[in-house]
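Asker: give me coordinates for this.
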Amino acid sequence: MIELDHFIVSSRDKAASAGQLAGLLGVAWGEARFGPFMAVYLNDGLTLDFVDTDQPFPVEHFCFRVPPQEFDAILARLQAAGIAYRSKVAGPVDHEVDTQFGGKGVYWNEPDGHQWEMLTVSYARPT
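Answerer: From the prediction side, this is the model:
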């Protein structure tokens, strides 16, 4: 089996970006053991490693599949933080939850522009 171990996320302020995401997701974060990274510990085997750069970088899209009860907790943290979210990947900010794939889903952008998606049922995998 192949497992993704980490993904490097470019940022202008790695501590602010990592801290915001970790707080919303309710996971641990901190300085990585090696290199110039600030790690967000998504689960026992995967980190998002934020790194500061002054170079241009593309906006990336990251999707988190979570259980329904965790979805509700994360959505409540998004709302409490006043972070704009939407029901469509490229849609307007509507503060709505997408339910068209049999689960729940929302999208939001972090300060550097990266797009986060959270869903309860994967539409990318065959059932």
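
Asker: contacts, neighbours, all on C-alpha from now
Answerer: OK.

Asker: buried stuff in stretch 85-101?
Answerer: By neighbour count on 16 or more other CA atoms under 10 Å, the buried set for stretch 85-101 is Y85, R86, S87, K88, V89, V97, D98.

Asker: please give the structure of this sequence too, so both can be compared:
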Amino acid sequence: MAITLNHTIVAARDKTASANFLTELFDLPSPKPFGHFLVVSVGSDNPVSLDYAEVGEDEEIHPQHYAFLVSEDEFDAIYGRIREWGLQHWADPRGAHPGEINHNDGGRGVYFQDPGGHYLEILTRPYGSGGGSAS
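Answerer: Prediction:
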């Protein structure tokens, strides 16, 4: 059996807002409740779910990074919504190039945050796949 990632838990102050943010931005099916989680499924060949869990006000959320490989058309649509919604975004993970995208490995990529403070990234070419330089 090939090993694949099946799901991960995403901490959120408001799991509904965070899950809906992702489904609306990425044009995905609505989140589904599962126990105390709100589940967002991404991918078609080997779907992975992001299981949003609400944490209490006294619990610290440690921002995580979630990167999504998307097609060129999906990048155009998602990046269009990022701009339309006025979301702060960067070409790099350190935020040194605000309002820009990168062209790493001959593709395109951009970083932004979800309502819970997690760092999201969309990219059209996997890192190390060749082409252009990192920016």
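
Asker: picking that back up, save the buried residues of stretch 85-101 of the first structure as a markdown table, and put in secondary structure too.
Answerer: Converted to a markdown table, these look like this (DSSP: H, G, I helix; E, B strand; the rest coil):
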| residue | secondary structure |
| --- | --- |
| Y85 | coil |
| R86 | strand |
| S87 | coil |
| K88 | coil |
| V89 | coil |
| V97 | coil |
| D98 | strand |
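
Asker: and the residues you listed, which is closest to H114 of the first structure?
Answerer: Closest approach to H114 of the first structure among the buried residues of stretch 85-101 of the first structure (CA to CA): V89, at 12.0 Å.

Asker: how much space between the spatially closest residue to that closest one that is not a sequence neighbour and G35 of the first structure?
Answerer: The shortest distance from V89 of the first structure to any non-neighbouring residue, by CA to CA, 6 or more residues apart in numbering, is to Y107 (6.2 Å). Y107 of the first structure sits 30 Å away from G35 of the first structure, going by CA to CA, to the nearest Å.

Asker: so for the two, which residue has more residues nearby?
Answerer: Shown here are Y107 of the first structure and G35; by other CA atoms under 10 Å, Y107 has more neighbours (25 against 9).
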